[in-house]
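K.L.:
this is the structure alone, sequence omitted:
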């Protein structure tokens, strides 16, 4: 199921990436108000899910952390841009995006505010940019004139690839000769093995399954470039926060607690609960990928956002000539005010 979208912000929003990392759990069902003791202004939050995945808000609801708020599933997102378009146009109440794309959207005057991190990169969760064994591509220079498969343009994969090329000393003109091709993640491995592309971005389950089959090797990894970092955030509109501060607080609080549950619970328990949630909601999904879940990848405790997770991309976009020096400041760009772990160390 998909939903109709208004045309506002569509051009700018085409750069957005949304991702869901899958987790699940069980917990206390007795919470009815936010930590501030205020009842949410709304009874439900509209959102889009992802086939075969359990998002942290979904996990929070299953844990009982979100009550009395309920989630209203309106369909599965087909892409990051579509997910964020739905938030800005008011078709949904929250959605997620790559932080660099969020910066670009805010620069384009999109009325959104990042409120909590929801995916990232760590020792267990990362994306590799893979070539076939025996490929002549050994360095960044070798990518000139080649094709790299990514899931969408203007988001996580494109930013990482261009940073890799920049650090290797390629000129702007040389970088333009590296072609990014949009390929659905589920077919990227097949497309690489068929030699229709030269490099494929693979992460999570798709990467692990591809590695099991062998015959590929990473040219580089996003973790090699940036270390451990949170890469994307859930956003709310400024209007939603203004009109529903208690609901915004409850949403972030519950999601933060769900993230911490997944971070601190044994992997086997997370996997088992995730499988149970998918089977119970009866959306005719394949839950077989659950065994590959390893970690949240999120750097900050409870999804706390740090300046560097946005400042990095502000500077990147300035250097790319996409936004002007001083056009955006990290101050006020995001907020941790609703996160219950805001006064704790990460």
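P.N.:
Okay, I see it. Since this is a predicted model, take the numbers as computed values, not measurements.

K.L.:
could you use CA atoms for every contact and neighbour count after this?
P.N.:
Noted.

K.L.:
what are the ranges of the helices in this protein?
P.N.:
Secondary structure of the chain (DSSP state H): helices at 10-13, 56-63, 80-88, 99-107, 156-167, 172-176, 185-193, 204-213, 222-226, 238-243, 245-264, 267-281, 308-319.

K.L.:
looking at those helices, which is nearest to residue 1?
P.N.:
Ranking these by distance to residue 1, with Cα to Cα as the measure, places helix 80-88 first at 12.4 Å.

K.L.:
counting contacts, what elements does the closest one pack onto?
P.N.:
On a contact count with 3 or more Cα pairs under 8 Å, 6 or more residues apart in numbering; DSSP states H and E, helix 80-88 meets helix 10-13, strand 95-98, strand 229-237.

K.L.:
apply 10 Å and report the result again.
P.N.:
helix 10-13, strand 44-49, strand 95-98, helix 99-107, strand 112-121, strand 229-237, helix 238-243 (3 or more Cα pairs under 10 Å, 6 or more residues apart in numbering; DSSP states H and E).

K.L.:
quick one: distance of stretch 116-135 to the chain centre.
P.N.:
Computed by Cα atoms, centre = their mean, to the nearest Å, the chain-centroid distance of stretch 116-135 equals 13 Å.

K.L.:
one step back: same list (the helices of the chain) but as JSON lines, adding mean neighbour count.
P.N.:
JSON lines is the format used below for the helices of the chain (neighbours: other Cα atoms under 10 Å):
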{"stretch": "helix 10-13", "mean neighbour count": "18"}
{"stretch": "helix 56-63", "mean neighbour count": "25"}
{"stretch": "helix 80-88", "mean neighbour count": "26"}
{"stretch": "helix 99-107", "mean neighbour count": "24"}
{"stretch": "helix 156-167", "mean neighbour count": "19"}
{"stretch": "helix 172-176", "mean neighbour count": "14"}
{"stretch": "helix 185-193", "mean neighbour count": "18"}
{"stretch": "helix 204-213", "mean neighbour count": "16"}
{"stretch": "helix 222-226", "mean neighbour count": "16"}
{"stretch": "helix 238-243", "mean neighbour count": "14"}
{"stretch": "helix 245-264", "mean neighbour count": "24"}
{"stretch": "helix 267-281", "mean neighbour count": "17"}
{"stretch": "helix 308-319", "mean neighbour count": "18"}
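
K.L.:
can you redo those as TSV with distance to residue 342?
P.N.:
Compiled in TSV, the helices of the chain are given as follows (distance: least, Cα to Cα, whole Å):
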stretch	distance to residue 342
helix 10-13	29
helix 56-63	18
helix 80-88	25
helix 99-107	19
helix 156-167	26
helix 172-176	40
helix 185-193	35
helix 204-213	29
helix 222-226	23
helix 238-243	18
helix 245-264	10
helix 267-281	25
helix 308-319	16
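
K.L.:
put this beside the first:
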């Protein structure tokens, strides 16, 4: 059931995008729905799921319709009305907005810090030592046009490679669970690894970090949850409850001892009975969101608008970054005047 539902979301997303501007899944005339449909992640607990378990969403219910491993697909589903909210890398949010999708980012939900980061790893004895050594090599990542590829481009540009030289670095899509094995079998030269997959690879040994997104840019929020503008207009209190609750959950995860957070998340996975393993949670360290309450900073979207324009994916000035997001629905931020 989960797989078929996810397939339906992927196939129907594009055809429904046009309809998103004139209606939402909550239906015409509906105000402040108390249920939000969403996609989750197997073996993981998303900030909204944590917020619900902590009681921060009040009587607002989350309706899980399946899992996804693709941020661009997740926000496309939200934009097309297949779900009520979705989350993705901020570059994907900019790109979808450039296609005139009527979406708005409302809160950050993941990022990179000293605990939560993506590393770019090579075999320990690899001859790859410098950015220029990557020319002609294969870099394995979970998806193209998103976080991993953006960081690679920034790394290459920062270290003096021209656009033409950077394009000679081959980017290969590899399922996350197969990335380490692909590196060890020399099917790829560089593996992008994060979380439990990174930790397991390091425990096994024989790999060396070339760089990480955290080392490249410091702590930063990298992805946001989006809703359609019409949904926000029709359901302002729902959105306020959602954003404030998720923000409180993010802050709780930072302020609470890690063991307690992991124990709570493990209990959530066990209780929802989705036939999944909670083993990955043993390696959980942080959501990586840099701003209190999940506040969105303009620079966190602007940097990707610039990256996409440089790639030719969008035209320079095609999107106005301040129009892509709002912090208005976070009560905690409103109290501080942010």
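P.N.:
Looks like it arrived, so ask away. Keep in mind the model is a prediction, meaning the values are calculated, not measured.

K.L.:
TM-score for this pair?
P.N.:
Laid over one another, the chains give 0.90 as their TM-score (TM-score structural alignment, normalised by the length of structure 2), with 320 aligned residues with a Cα RMSD of 1.9 Å.

K.L.:
closest to residue 121 of structure 1 out of the helices of structure 1?
P.N.:
helix 222-226 (6.4 Å).

K.L.:
quick check: that closest one aligns to which part of structure 2?
P.N.:
Aligned by TM-score structural alignment, helix 222-226 of structure 1 falls on residues 213-217 of structure 2.

K.L.:
now swap in stretch 124-135 of structure 1 and tell me
P.N.:
The alignment of stretch 124-135 of structure 1 onto structure 2 (TM-score structural alignment) spans residues 115-126.

K.L.:
and if you look at stretch 46-58 of structure 1?
P.N.:
With TM-score structural alignment applied, stretch 46-58 of structure 1 matches the range 37-49 in structure 2.

K.L.:
for the matching stretch, measure first residue to last.
P.N.:
From its first residue to its last, stretch 37-49 of structure 2 covers 12 Å (Cα to Cα, to the nearest Å).

K.L.:
what do you get for stretch 185-198 of structure 2?
P.N.:
Start-to-end, stretch 185-198 of structure 2 (Cα to Cα) is 17 Å.

K.L.:
residues in structure 1 matched by it, start to end?
P.N.:
Against structure 1, stretch 185-198 of structure 2 falls on residues 194-207 (TM-score structural alignment).

K.L.:
centre of the chain to the matching stretch, how far?
P.N.:
18 Å.

K.L.:
which parts of it are buried?
P.N.:
197, 198, 199, 200, 201, 202, 203, 204, 205, 206, 207 (16 or more other Cα atoms under 10 Å).

K.L.:
stretch 124-143 of structure 1 now?
P.N.:
Under 16+ other Cα under 10 Å, the buried positions of stretch 124-143 of structure 1 are 125, 126, 127, 128, 129, 130, 131, 132, 137, 140, 143.

K.L.:
dump those residues to JSON lines, plus distance to residue 243 of structure 1.
P.N.:
What follows is the buried residues of stretch 124-143 of structure 1, written out as JSON lines (distance: Cα to Cα, whole Å):
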{"residue": "125", "distance to residue 243 of structure 1": "36"}
{"residue": "126", "distance to residue 243 of structure 1": "37"}
{"residue": "127", "distance to residue 243 of structure 1": "38"}
{"residue": "128", "distance to residue 243 of structure 1": "41"}
{"residue": "129", "distance to residue 243 of structure 1": "43"}
{"residue": "130", "distance to residue 243 of structure 1": "46"}
{"residue": "131", "distance to residue 243 of structure 1": "49"}
{"residue": "132", "distance to residue 243 of structure 1": "52"}
{"residue": "137", "distance to residue 243 of structure 1": "53"}
{"residue": "140", "distance to residue 243 of structure 1": "49"}
{"residue": "143", "distance to residue 243 of structure 1": "49"}
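
K.L.:
thinking again about what came up before, quick one: which of the helices and strands packed on helix 80-88 of structure 1 is nearest residue 217 of structure 1?
P.N.:
Closest among the helices and strands packed on helix 80-88 of structure 1, using Cα to Cα: strand 112-121, at 18.9 Å.

K.L.:
with structure 2 superposed, average distance for that closest one?
P.N.:
On superposition with structure 2, the mean distance recorded for strand 112-121 of structure 1 (mean Cα distance after the TM-score superposition for structure 1) is 0.4 Å.

K.L.:
need the distance between the two termini of stretch 185-194 of structure 2.
P.N.:
Distance across stretch 185-194 of structure 2, first residue to last, is 19 Å (Cα to Cα).

K.L.:
now swap in stretch 319-337 of structure 2 and tell me
P.N.:
With Cα to Cα as the measure, stretch 319-337 of structure 2 spans 26 Å from end to end.

K.L.:
also stretch 251-259 of structure 2?
P.N.:
Note: stretch 251-259 of structure 2 ends 16 Å apart using Cα to Cα.

K.L.:
what range does that stretch cover in structure 1?
P.N.:
Using TM-score structural alignment, stretch 251-259 of structure 2 pairs with 260-268 in structure 1.

K.L.:
name the surrounding residues that touch that stretch.
P.N.:
By Cα atoms under 10 Å, 6 or more residues apart in numbering, the residues outside stretch 260-268 of structure 1 that reach it are 22-27, 56, 59-60, 63, 254-255, 257, 269-271, 273-274, 290-298, 300-303, 341.

K.L.:
again, only this time at 7 Å
P.N.:
Under the contact criterion Cα atoms under 7 Å, 6 or more residues apart in numbering, stretch 260-268 of structure 1 has outside partners 23, 270, 294, 295, 296, 301, 302.

K.L.:
about what we covered before: just the ones of the buried residues of stretch 124-143 of structure 1 in strands?
P.N.:
Among these, the ones falling in strands (DSSP state E) are 127, 128, 129, 130, 131, 132.

K.L.:
which one in structure 2 is aligned with residue 68 of structure 1?
P.N.:
When structure 2 is aligned by TM-score structural alignment, residue 68 of structure 1 is paired with residue 59.

K.L.:
no wait, residue 277 of structure 1
P.N.:
With TM-score structural alignment as the criterion, residue 277 of structure 1 matches residue 268.

K.L.:
residue in structure 1 matching residue 294 of structure 2?
P.N.:
Match for residue 294 of structure 2 (TM-score structural alignment): residue 303.

K.L.:
contact partners for that match?
P.N.:
116, 117, 118, 256, 259.

K.L.:
count of residues packed around the third one?
P.N.:
Same thing as residue 118 of structure 1. Residue 118 of structure 1 has 32 neighbours, counted by other Cα atoms under 10 Å.
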